[in-house]
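In: this one's structure only:
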């Protein structure tokens, strides 16, 4: 591959895209900055004009991922329309869709060990995505009598854990052994959980 050095049109973004490809292929610890530079077609020295090290590069992949994720979740939530319950289900489907469509970003965000608090920009992007899920949870649990209403953050954490589990076990592994689609697994799991909270009628 030809080395284009500092004449690369958008070196910083090219390195991010190279890192995303390598993360998807080898995991967040399975590549070096030199490999990212080679994939982007630039010299290794050029990387340090934009990133102090591999973790900085992965953190930027995560930041961009959180921005995309938040946009998708906001679109799915749609202000709670047509109903809080329907919109809540849409956010679950959006979670699965994001993991499938942006696997490199997903791994950088949730499996790299990079803390969302690593930088103010990363924290802000992660916070916006988390706020969408929290808003959806608050709107949905508002109908539970206050005396037995669980904390919305706890409910949001449960739903995120369920979504992440479905992604890890079945959505990102081609030819997974699940007898049902990831969408059906997540929808049924959420249904059981929401029935337990009294937000859905008993399954007859």
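Out: Nice, I can see it. On a predicted model such as this, the values are computed, not experimentally measured, just so you know.
In: only C-alpha atoms for contact and neighbour calcs from this point on.
Out: Will do.
In: Could I get the buried residue list for the longest helix seen in the chain?
Out: Ranked by residue count, the top helix of the chain under DSSP state H comes out as helix 54-77. Buried residues in helix 54-77, counted by 16 or more other Cα atoms under 10 Å: 54-55, 57-70, 72-74, 76-77.
In: Residues touching the very next helix or strand once past it, excluding its own?
Out: Next in sequence after helix 54-77, counting helices and strands by DSSP states H and E, comes helix 84-101. With contact meaning Cα atoms under 8 Å, 6 or more residues apart in numbering, helix 84-101 is reached by 69, 72-73, 76-81, 106, 133, 136-137, 139-140, 163, 167, 171-172, 182-183, 186-187.
In: can you give me the helices in the protein?
Out: 11-26, 33-40, 44-47, 54-77, 84-101, 103-110, 120-141, 152-166, 182-196.
In: What helices and strands are in contact with the longest one?
Out: Other helices and strands packing on helix 54-77, by 3 or more Cα pairs under 8 Å, 6 or more residues apart in numbering; DSSP states H and E, are helix 11-26, helix 84-101, helix 103-110, helix 120-141.
In: between the third one and helix 54-77, what angle do the directions make?
Out: What it means is helix 103-110. 100 degrees (axes from the mean of the first three to the mean of the last three Cα atoms, to 10 degrees).
In: Kindly report the same for the first one.
Out: On the basis of the same axes, to 10 degrees, helix 11-26 is oriented at 80 degrees to helix 54-77.
In: Kindly report the same for the last one.
Out: If you take the same axes, to 10 degrees, helix 120-141 sits at 30 degrees to helix 54-77.
In: Summarise which helices and strands helix 120-141 is packed against.
Out: By 3+ Cα pairs under 8 Å, 6+ apart, helix 120-141 packs against helix 54-77, helix 84-101, helix 152-166.
In: okay, now the one to match up with it:
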């Protein structure tokens, strides 16, 4: 299949697809350019027609992941409808859903050690993917008195860190004992605690 794709001019995407399989099995640092070429059914020399090296290939995998991630986050945020809080919580669920559905993309995006600034298109796509979460943080932060209001970027980073931690500990780590709580429940309660602490939503009771 990979060779047929190559002969029809699809070598670039065939290499991305082969890399996704290798990343899912071995992690983003667990494969070589030669292994990706072999999996795609071409010689290592053919790879250099499209990529400067392994990191360049990995950056394209990450870029495509951020494209998918951004679409999911935009759909979840939905312009803050039916409410800002509902849209913000939906972005958290979308984060978990993406990590489950696209684990190799997720690893390339967040666990490969790539410097986004080294690939302008990757950096731009990553920024666009973060926009819905930042918009939600800005909208929610507006309800906080200015003297206690965290910068929206920090607000968004806190929620992303919480989401990423739940993914790592409870969604993709087979060595970790199964939590008695669903990942979505952990994230929802964590976001609730965070927002209550900021005074965005009222305390229980």
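Out: That came through fine. Quick caveat: nothing in here was measured; it's all calculated off a predicted structure.
In: Could you pick out the buried ones from the contacts of helix 84-101 of the first structure?
Out: Among the contacts of helix 84-101 of the first structure, those classed as buried by 16+ other Cα under 10 Å are 69, 72-73, 76-78, 80, 106, 133, 136-137, 139-140, 163, 167, 171-172, 182-183, 186-187.
In: ok, now which ones touch the spatially most central residue of the second structure?
Out: The centroid of the second structure falls nearest to residue 106 when counting by Cα atoms, centre = their mean (4.9 Å). Counting by Cα under 8 Å, 6+ apart, residue 106 of the second structure makes contact with 62, 65, 98, 99.
In: Now the second one. Nearest residue, chain neighbours left out?
Out: With Cα to Cα, 6 or more residues apart in numbering as the measure, residue 105 is the residue that lies nearest to residue 65 of the second structure, at 4.9 Å, once sequence neighbours are left out.
In: How about the first one?
Out: Taking Cα to Cα, 6+ apart as the measure, residue 62 of the second structure lies nearest to residue 109, with 4.6 Å between them; neighbours along the chain are not counted.
In: just checking, what residue in the second structure corresponds to residue 151 of the first structure?
Out: Mapped onto the second structure by TM-score structural alignment, residue 151 of the first structure lines up with residue 151.
In: Now distance to residue 25 of the second structure too, for the contacts of residue 106 of the second structure, in CSV please.
Out: CSV is the format used below for the contacts of residue 106 of the second structure (distance: Cα to Cα, whole Å):
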residue, distance to residue 25 of the second structure
62, 16
65, 17
98, 18
99, 15
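In: distance from stretch 120-136 of the second structure to the first structure after superposition?
Out: Stretch 120-136 of the second structure, aligned to the first structure and superposed, deviates on average by 0.9 Å (mean Cα distance after the TM-score superposition for the first structure).
In: what's the neighbour count on residue 52 of the first structure?
Out: Using other Cα atoms under 10 Å, residue 52 of the first structure has 11 neighbouring residues.
In: Residue 119 of the first structure now?
Out: Here the number of neighbours of residue 119 of the first structure (other Cα under 10 Å) works out to 13.
In: what separates it from residue 186 of the first structure, distance-wise?
Out: Counting by Cα to Cα, to the nearest Å, the gap from residue 119 of the first structure to residue 186 of the first structure is 32 Å.
In: what do you get for residue 132 of the first structure?
Out: 18 Å.
In: Over to residue 37 of the first structure?
Out: Distance from residue 37 of the first structure to residue 186 of the first structure, by Cα to Cα: 38 Å.
In: what does residue 194 of the first structure give?
Out: 12 Å.
In: try residue 53 of the first structure
Out: Separation of residue 53 of the first structure from residue 186 of the first structure (Cα to Cα): 37 Å.
In: re the thing from before, would you mind finding the most buried of the helices and strands packed on helix 54-77 of the first structure?
Out: Stretch with highest mean neighbour count among those: helix 103-110 (a mean of 23; mean count of other Cα atoms under 10 Å).
In: Relative to the second structure, what is the average displacement of it?
Out: For helix 103-110 of the first structure, the mean deviation from the second structure after alignment is 0.5 Å (mean Cα distance after the TM-score superposition for the first structure).
In: In the second structure, what range does that helix match?
Out: With TM-score structural alignment applied, helix 103-110 of the first structure matches the range 103-110 in the second structure.
In: now do stretch 177-187 of the first structure
Out: Going by TM-score structural alignment, stretch 177-187 of the first structure sits over residues 178-188 in the second structure.
In: Over to the matching stretch now: how far is its first residue from its last?
Out: End-to-end distance (Cα to Cα), stretch 178-188 of the second structure: 18 Å.
In: just stretch 197-204 of the first structure next, same as before
Out: Stretch 197-204 of the first structure: ends 17 Å apart by Cα to Cα.
In: Go through it and flag the buried ones.
Out: Quick answer for stretch 197-204 of the first structure (16+ other Cα under 10 Å): residue 199.
In: same question, stretch 172-183 of the second structure
Out: Applying 16+ other Cα under 10 Å to stretch 172-183 of the second structure flags residue 183 as buried.
In: Thank you, goodbye.
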